[in-house]
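Build me a model:
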Amino acid sequence: MAVFKLQLEDFSTNEYELIAIHTTVEVSKLAFLLNKNLNTRFHFLDVIDKKEKREKGSFERYFFSDDKNEIFWNLLENKSVIKGANEQESLFDQFGQIMYLIPEVKKADYILKIDSEENHLDTQKIIQNISEISIVSMSYKIDKNNIKTKSNLIF
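Purely as a prediction, here's the structure:
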């Protein structure tokens, strides 16, 4: 009997762009400002839970679906304060421990993932519009080929 193996790459598409955003504001305010500058309509969708060993992190996810152009936008938190499995731990035991959704870009506060069936996105214009927001200190395109944790971007 033949054995078939499925690789993660069989399910993921290369038709997406990743943009790192550096800012200190809350994700809800960033979503509001992106809506204003990018002409999007981000709304809170869900919380992504990530578990590593005995630690758990939660990352808020905002979503916008541009049905006309078939583009799906995800605004994701990249940092989360770790919650240990031990309920007895004090607040100070966990102080300063951070889990990252995409550890390869630890300095980024947020990740903007833009899924598009056709590669007609003007990523540079999007980055320029994000950089014009006064509270954003930096935004740039992430080379998705350098991301080892692509499975964290599958929703």
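
alpha carbons only for contacts and neighbour counts from here, please
OK.

Next secondary structure element downstream of the helix or strand harbouring residue 17?
Using DSSP states H and E, residue 17 falls within strand 16-23. Using DSSP H and E, the next helix or strand after strand 16-23 towards the C-terminus is helix 27-38.

After that next one, which helix or strand is next?
Counting by DSSP H and E, the next helix or strand C-terminal to helix 27-38 is strand 43-52.

Can you get me a residue count around residue 23?
For residue 23, the neighbour count with other CA atoms under 10 Å is 18.

surely it meets residue 131?
No - using CA atoms under 8 Å, residue 23 is not in contact with residue 131; the gap is 10.4 Å.

shared neighbours, those two?
137, 138 (CA atoms under 8 Å, 6 or more residues apart in numbering).

Run a quick neighbour tally on residue 124.
12.

Moving along the chain from the strand or helix carrying it, name the first helix or strand you hit.
Secondary structure from DSSP H and E places residue 124 in helix 123-131. As assigned by DSSP H and E, the chain's next helix or strand after helix 123-131 is strand 136-142.

other SSEs contacting that following strand?
Applying 3 or more CA pairs under 8 Å, 6 or more residues apart in numbering; DSSP states H and E, we find strand 136-142 packed against strand 16-23, helix 123-131.

let's see this one next to it:
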Amino acid sequence: MMTATPATKALDKAGINYDLHSYDYEGGHHIGEHAADAIGADPERVFKTLMLEVDGKPACVAIPVAASVKMKKAASAFGGKSAQMMDPVKAERLTGFRVGGISPFGQKKRVPVAIDITAFEHARVILNGGQRGVMVELDPDKGAALLGAVRVDLID
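Next comes the predicted model:
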């Protein structure tokens, strides 16, 4: 039985309906693609959460699991000039989640969020649920509204 996470608590508090999916987490590369396969979901609907630093300030992006973020596009999404991946230790401290379990919902410190526009081509998308091996499936419009996220092209 799964316990509530800060991410699921944030969704519950906002009254957003979601479905939980769990799988056996395996670390390493391609975690998101493994998660999509493990829960039997189309990888185009499964989004990974990445923590970035844009001009030295924290930001969060959600992109399809098989894609790579284009740093220039990410920087532009937040009105910055340059972006880079955040150090994993710093990301864990800032979000309150462990790498491999970082969700855009329920982070310890709220940061600006951008969601790749491809998310809005689907009625429901799947994102990390705030714990390794836990995913939440929800309406991308409702998730974006809760996060105050910008909708922008972040990939090629």
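
Next, the TM-score between them, please.
Once superposed, the chains reach a TM-score of 0.32 (TM-score structural alignment, normalised by the length of the first structure), with 94 aligned residues with a CA RMSD of 5.5 Å.

ok, back up a step: going by neighbour count, which residues of the helix holding residue 124 of the first structure are buried?
Buried residues in helix 123-131 of the first structure, counted by 16 or more other CA atoms under 10 Å: 123, 126, 127, 130, 131.

circling back: adding distance to residue 37 of the first structure, write the helices and strands packed on strand 136-142 of the first structure out as JSON lines.
Rendered in JSON lines, the data for these read as follows (distance: least, CA to CA, whole Å):
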{"stretch": "strand 16-23", "distance to residue 37 of the first structure": "14"}
{"stretch": "helix 123-131", "distance to residue 37 of the first structure": "6"}
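
For residue 55 of the first structure, find the nearest of these.
The closest of these to residue 55 of the first structure is strand 16-23. By CA to CA, the value is 24.4 Å.

could you give the angle of the closest one to helix 123-131?
Strand 16-23 of the first structure and helix 123-131 are oriented at 20 degrees to each other (axes from the mean of the first three to the mean of the last three CA atoms, to 10 degrees).

orientation of strand 16-23 of the first structure relative to strand 136-142 in degrees?
Using the same axes, to 10 degrees: strand 16-23 of the first structure against strand 136-142 is 160 degrees.

how big is the angle separating strand 16-23 of the first structure from helix 27-38?
On the basis of the same axes, to 10 degrees, strand 16-23 of the first structure is oriented at 120 degrees to helix 27-38.

Show me what strand 16-23 of the first structure is packed against.
For strand 16-23 of the first structure, the elements it packs on are strand 110-116, strand 136-142, judged by 3+ CA pairs under 8 Å, 6+ apart.

Does residue 77 of the first structure touch residue 60 like I think?
Yes - counting by CA under 8 Å, residue 77 of the first structure touches residue 60, with 5.7 Å between them.

quick one, which of these two is more surrounded?
Just comparing residue 77 of the first structure and residue 60: by other CA under 10 Å the higher neighbour count belongs to residue 77, 24 against 19.

From residue 129 of the first structure, how far out is that one?
19 Å (CA to CA, to the nearest Å).

Likewise for residue 65 of the first structure?
19 Å.

Residue 63 of the first structure now?
According to CA to CA, residue 63 of the first structure stands 18 Å off from residue 129 of the first structure.

now swap in residue 22 of the first structure and tell me
Distance from residue 22 of the first structure to residue 129 of the first structure, by CA to CA: 14 Å.

returning to what we had before: return the most buried member of the helices and strands packed on strand 16-23 of the first structure.
Stretch with highest mean neighbour count among these: strand 110-116 (a mean of 22; mean count of other CA atoms under 10 Å).

which residues touch it?
Identification of contacts with strand 110-116 of the first structure by CA under 8 Å, 6+ apart yields 15-23, 27, 70-79.

now that strand and helix 27-38, what's the angle there?
Angle between the axes of strand 110-116 of the first structure and helix 27-38 is 50 degrees (criterion: the same axes, to 10 degrees).

since we're on the residue nearest to residue 58 of the second structure when sequence neighbours are not counted, how many residues are nearby?
Closest residue in space to residue 58 of the second structure, ignoring its immediate chain neighbours: residue 52 at 5.8 Å, by CA to CA, 6 or more residues apart in numbering. Residue 52 of the second structure has 23 neighbours, counted by other CA under 10 Å.
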